[in-house]
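In: Below: sequence and its predicted model.
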Amino acid sequence: MMSKTLSRRERKKRETRQRLMEAALRLFREQGYDATTVEQIAESADVAKGTFFNYFETKEAILPALAEWRLGQLKEALMPERGAPASPVARIKLALRLVAADPLSDPAMARRLFAAGMCHRDIRPGRALLNLLAEQVRQAQAAGEIRADLDPIYLGGVIRALFFQQVMMWHHGYRPAPLPELLDAAVDLLLDGIAGPKWRQSP
């Protein structure tokens, strides 16, 4: 009987935590991070304000948990059995598009997320994204889409850096095309290379 009670209790705790995260993400998307209060998150999740602090120390502390949750959803979205492309390179492009569309990729939110991650070292969204991209690179190498002699962690880091650079440029007004198209083009440019016919002749 005790084990069943504990099981129900743990299930309720997980459900409450999930409701808080869903409410926070919805409010951040609708009215922005700064305008959203803990009281609003708790009210939207249908819990008392004090309940919020049973799960998260501060409003900032919910950000790494949100990122971890969203990355878990991203992993599922990249599964071919869930409808993702068969091509690993196409899945890399899909991953970047999905991350860019997430409200957590807004530059202001991303800065706070980075700061929160520094305080909560058990959750590192940037590292998690790197690992996700590196795994897709490994699969692309196995499929012959990317050279197999290159370090997948290094390439994952390069792709992640290109992603963040493109998103920041977009939010700073560099918009020659829709952001998803620019992200696709950045991956294609990385794969095709930028060298001209005489680059090896340079000193």
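Out: Here it is on my side, so go on. Numbers count the residues shown, from 1 in each chain.

In: all contacts plus neighbour counts: C-alpha atoms, from now on.
Out: Noted.

In: ok now the lengthiest helix in the chain, how far from the chain's centre?
Out: Ranked by residue count, the top helix of the chain under DSSP state H comes out as helix 2-31. Distance, stretch centre to chain centre, for helix 2-31: 20 Å (C-alpha atoms, centre = their mean, to the nearest Å).

In: Could you do stretch 103-120 as well?
Out: 11 Å.

In: next up, a second structure to put side by side with the first:
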Amino acid sequence: MSVSNLKPTQGTGEHPGKISQRERKKAKTRAAIQQEALRLFRDQGYEATTIEQIAEAAEVSASTVFRYFATKEDLVVSDDETFFVQAFRAQPPELPPVQAMRRALYSTLEGLSATEMSTQRDRDILMVTVPELWSASLGNVKQTLRTLAELVAERTGAGPSDAPVRALSGAIFGIMMDVMLRWANQPELDPAAELDRLLACLEDGFQEPGA
């Protein structure tokens, strides 16, 4: 699951919107293009879908599609991290990084509509079932790890390359990947609740079952 692609909930006190109107409009256009692309990929297959078909479905030009997504693969693997970063940074400064991450992830996932959740799951399925997309997602994986390290570093006062920061951000990313892979195969899984449950285990420290 690529949480950096999630948008913030509206009207909550946890991370009030501070995104400009222009940024919101661009994000809305980008999301609409990606949503239509994922729908077409699901309905008729990734290889069989063309950029022209995506543009027509999203009611934009092909050049607009390429303005937001440089390649066809980017329609699946590309992320806009603005909203997720904002959600995390809006958490109370006294919260430790894992607790802040739990709140940010849970509130953003809970704020998604059923359609948006379905779109997110379609994206996850494509990323783990289409070989070229799995390969293309490596850049996104690296960027997400960098972002997590930077956010943890900001909250702890350490450096992004410090070993404790890298260990914690890597553990958080591993949990996110675990939930993404299982959600792709288990549509009944509640990703918000599962992420919160696993991050709570990380926050509390590992304990053997029954201990």
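Out: Yep, it's here. Since this is a predicted model, take the numbers as computed values, not measurements.

In: Fetch the TM-score of the aligned pair.
Out: Laid over one another, the chains give 0.59 as their TM-score (TM-score structural alignment, normalised by the length of structure 1), with 166 aligned residues with a C-alpha RMSD of 4.0 Å.

In: related to what we said a few turns ago, can you work out which other helices and strands pack against the longest helix of structure 1?
Out: helix 38-44, helix 62-77 (3 or more C-alpha pairs under 8 Å, 6 or more residues apart in numbering; DSSP states H and E).

In: now the ones you listed as CSV including distance to Leu129 of structure 1?
Out: Output for these, formatted as CSV (distance: least, C-alpha to C-alpha, whole Å):
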stretch, distance to Leu129 of structure 1
helix 38-44, 26
helix 62-77, 7
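
In: quick check: angle from the longest helix of structure 1 to helix 62-77?
Out: Counting by axes from the mean of the first three to the mean of the last three C-alpha atoms, to 10 degrees, helix 2-31 of structure 1 lies at 100 degrees to helix 62-77.

In: Arg197 of structure 2 corresponds to which position in structure 1?
Out: Alignment note (TM-score structural alignment): Arg197 of structure 2 maps to Ala185 of structure 1.

In: Equivalent analysis for Ile54 of structure 2, please.
Out: By TM-score structural alignment, Ile54 of structure 2 lines up with Ile41.

In: where's its match relative to Arg29 of structure 1, distance?
Out: Relative to Arg29 of structure 1, Ile41 of structure 1 is positioned 12 Å away (C-alpha to C-alpha, to the nearest Å).

In: Comparing the two, which residue is more hemmed in?
Out: Just comparing Ile41 of structure 1 and Arg29: by other C-alpha atoms under 10 Å the higher neighbour count belongs to Ile41, 25 against 15.

In: For the more buried one, give me its contacts.
Out: By C-alpha atoms under 8 Å, 6 or more residues apart in numbering, the contact set of Ile41 of structure 1 is Leu20, Ala23, Ala24, Leu27.

In: Surely Leu130 of structure 1 touches Leu155?
Out: No - using C-alpha atoms under 8 Å as the test, Leu130 of structure 1 is too far from Leu155 to be in contact (9.2 Å).

In: So for those two, which sits in the more crowded spot?
Out: Legend: neighbour count by other C-alpha under 10 Å for Leu130 of structure 1 and Leu155, higher for Leu130 (21 against 18).

In: From Gly32 of structure 1, how far out is that one?
Out: 26 Å.

In: Likewise for Trp199 of structure 1?
Out: In terms of C-alpha to C-alpha, Trp199 of structure 1 sits 47 Å off from Gly32 of structure 1.

In: what about the two, which has more around it?
Out: Per other C-alpha under 10 Å, whichever of Trp199 of structure 1 and Gly32 has more neighbours is Gly32, with 16 against 9.

In: Can you show me the helices along structure 1?
Out: Secondary structure of structure 1 (DSSP H): helices located at 2-31, 38-44, 49-55, 62-77, 88-101, 107-119, 125-142, 152-171, 179-192.

In: Report the angle between the first one and helix 107-119.
Out: In terms of direction (the same axes, to 10 degrees), helix 2-31 of structure 1 departs from helix 107-119 by 150 degrees.

In: Flag every buried residue along helix 2-31 of structure 1.
Out: For helix 2-31 of structure 1, burial by neighbour count (16 or more other C-alpha atoms under 10 Å) applies to Thr16, Arg17, Gln18, Arg19, Leu20, Met21, Glu22, Ala23, Ala24, Leu25, Leu27, Phe28.

In: Could you do the fifth one as well?
Out: With burial defined by 16+ other C-alpha under 10 Å, the residues of helix 88-101 of structure 1 counted as buried are 88-100.

In: Likewise for the last one?
Out: Residues of helix 179-192 of structure 1 classed as buried by neighbour count (16+ other C-alpha under 10 Å): Leu179, Pro180, Leu182, Leu183, Asp184, Ala186, Val187.

In: Roughly how far does the fourth one sit from Leu104 of structure 1?
Out: Spelled out, that is Leu183 of structure 1. Going from Leu183 of structure 1 to Leu104 of structure 1 by C-alpha to C-alpha gives 17 Å.

In: try the third one
Out: Between Leu182 of structure 1 and Leu104 of structure 1 the computed distance is 19 Å (C-alpha to C-alpha).

In: Same question for the last one.
Out: Taking C-alpha to C-alpha as the measure, Val187 of structure 1 and Leu104 of structure 1 are separated by 21 Å.
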